[in-house]
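In: I'd like to go over a predicted model; first the sequence, then the structure.
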Amino acid sequence: MKLELQIASEATGLPAENDLRRWAETALEDEDRRELVIRIVDEAESRQLNRDYRGRDKPTNVLSFPFEAPPEVPVGHLGDLVICAPVVAREAVAQGKPLAHHWAHMVVHGILHLRGYDHLEDTEAEIMENRERELLAGMSIPDPYREEK
C-alpha cells in the first residue's frame, strides 16, 4: 500500500503513521487500488470542506473523497480521507472509547466509503456497520456502535 500522510493540524496525540497504515491495510483487504492519502486537519479546514462538498457548515470527523479516473486509465489511487483530529478526540471522550480505537474506526469507516459503502439508507447502514464491526474486531477493537450502559 502506498500511503501519503499529510498533517495539517496542531493537535497532539495523533496516531503514528504505522498505526494509520495498519488500519488502512485492514480496510483495503482485497481492493486493487492501494494508493491513498490521509490528511489530518483541524476544525477550520474540516468545516470548510464539509460545507463546500456536503453543504453542512460544521466540522466533521471524516470526509472521504473517492478518486475516479477515466475507465481507460489504469490508476492505483483509491482516494483521499480528511480526518479532523479535534472532532475525533472529542467524540472518543464523549463515547467513552480509547482514542486509538476511534481513530481506527474513522480510518476504516472512511476507506469503506472510498470502496463504495454508504449509510444513507437503513439497509446500506446495516451492511456498512457490520463490515466495520468485522474489520475492527479483527484488530481486537470492540464494536464502535455498541450502546454504553
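Out: Now that the structure is in, tell me what you want to look at. Values in this document were obtained by computation on a predicted structure and should not be read as measured data. Numbering: from 1, shown residues only.
In: From now on I want contacts and neighbour counts done on CA atoms only, so please keep to that.
Out: OK.
In: What about the residue lying closest to residue 65 once chain neighbours are set aside, how many residues nearby?
Out: Spatial nearest neighbour of residue 65, chain neighbours left out: residue 80 (5.1 Å); criterion: C-alpha to C-alpha, 6 or more residues apart in numbering. By other C-alpha atoms under 10 Å, the residues close to residue 80 number 22.
In: For residue 80, pull up the helix or strand it's in.
Out: In this assignment (DSSP states H and E), residue 80 forms part of strand 77-84.
In: Can you name the residues in contact with that strand?
Out: Under the criterion C-alpha atoms under 8 Å, 6 or more residues apart in numbering, residues 33-43, 46, 59-68, 106-107, 110-111, 114-115 lie in contact with strand 77-84.
In: Put this next to the first one:
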Amino acid sequence: MIELDIQYASEAADLPTQPQLLHWVTTALNGAKQTEPVELTIRIVDAEEGQALNRDYRQRDYATNVLSFPFDADIELPVQLLGDLVICAPVVAREASEQQKLLLAHWAHMVVHGCLHLLGYDHIDDDDAVTMESLEIAIMAELGFANPYPDELH
C-alpha cells in the first residue's frame, strides 16, 4: 500500500495528474522491490520555491529538477515514511525541451529518480550511478518510456 500526498504549489501548465504520479511511484517502488506499506509526499513547485529549498538544504543557489528529503525516524511507525520529493515544474519543462524528451516521460523519470533516492539509491560514485541508472532504465521501460540516459552506456 502506498499513501501518496500530492501538493500542487505551481501554476505551470501540463502538470502530471494524481493518478499518473501514483502510477509512477508505485512502479518505481515495485521495481526497487519495496514491499512494505509506505507514505511519501510529492510537492510540485515553481522556480522560486525550488531555488530557495536547494539553497537552504544543499547550498546551491539555483532551482533544480528534483529534491529528495528522506525521512529518518528513531521510532517504530505503523507505516514507513519514505520522505518528500520536491519537483520543480519549470526546470522539468526546460530540461525536457533541451533534451528533446517528451514532457510526460521526463516527469515520470523525475518521480522514479526521486523515489529511488528516498529508498537510499545514489549516483555519487560511478558504481552506485550504474546501479541506480540501470534500475531507472528498467522502471522507465516498465512504464513504457524510453531510456532516460540514451547518451550513456548501460
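Out: The structure has been received and is ready for your questions. This structure is a prediction, so every number in the text was calculated from the model and none was measured.
In: Read off where the strand holding residue 80 of the first structure ends up in the second structure.
Out: Mapped onto the second structure using TM-score structural alignment, strand 77-84 of the first structure spans residues 81-88.
In: Would you check how far apart residue 25 of the first structure and residue 32 of the first structure are?
Out: Going from residue 25 of the first structure to residue 32 of the first structure by C-alpha to C-alpha, to the nearest Å gives 12 Å.
In: ok, these two, which is more surrounded?
Out: With neighbours defined as other C-alpha under 10 Å, residue 25 of the first structure and residue 32 compare such that residue 25 has more, 19 against 12.
In: aligned partner of residue 129 of the first structure in the second structure?
Out: Alignment note (TM-score structural alignment): residue 129 of the first structure maps to residue 133 of the second structure.
In: And for that match, the neighbour number?
Out: Neighbour count of residue 133 of the second structure, defined by other C-alpha under 10 Å: 22.
In: so which strand or helix has it?
Out: Per DSSP H and E: residue 133 of the second structure is located in helix 126-142.
In: where do the strands sit along the first structure?
Out: Remark: strands assigned in the first structure by DSSP state E are 2-8, 35-41, 62-66, 77-84.
In: if we can go back for a sec, mind checking how far the match of residue 129 of the first structure is from residue 87 of the second structure?
Out: Relative to residue 87 of the second structure, and taking C-alpha to C-alpha, residue 133 of the second structure is found at 19 Å.
In: and what of residue 28 of the second structure?
Out: Plainly put, residue 28 of the second structure is 16 Å away from residue 87 of the second structure if you go by C-alpha to C-alpha.
In: My guess is residue 140 of the second structure contacts residue 111. True?
Out: No: contact criterion C-alpha atoms under 8 Å: residue 140 of the second structure and residue 111 do not qualify, at 10.4 Å.
In: Isn't residue 128 of the first structure up against residue 117?
Out: Yes: using C-alpha under 8 Å, residue 128 of the first structure makes contact with residue 117 at a distance of 6.0 Å.
In: Counting neighbours, what do you get for residue 148 of the second structure?
Out: Counted with other C-alpha under 10 Å, residues neighbouring residue 148 of the second structure total 19.
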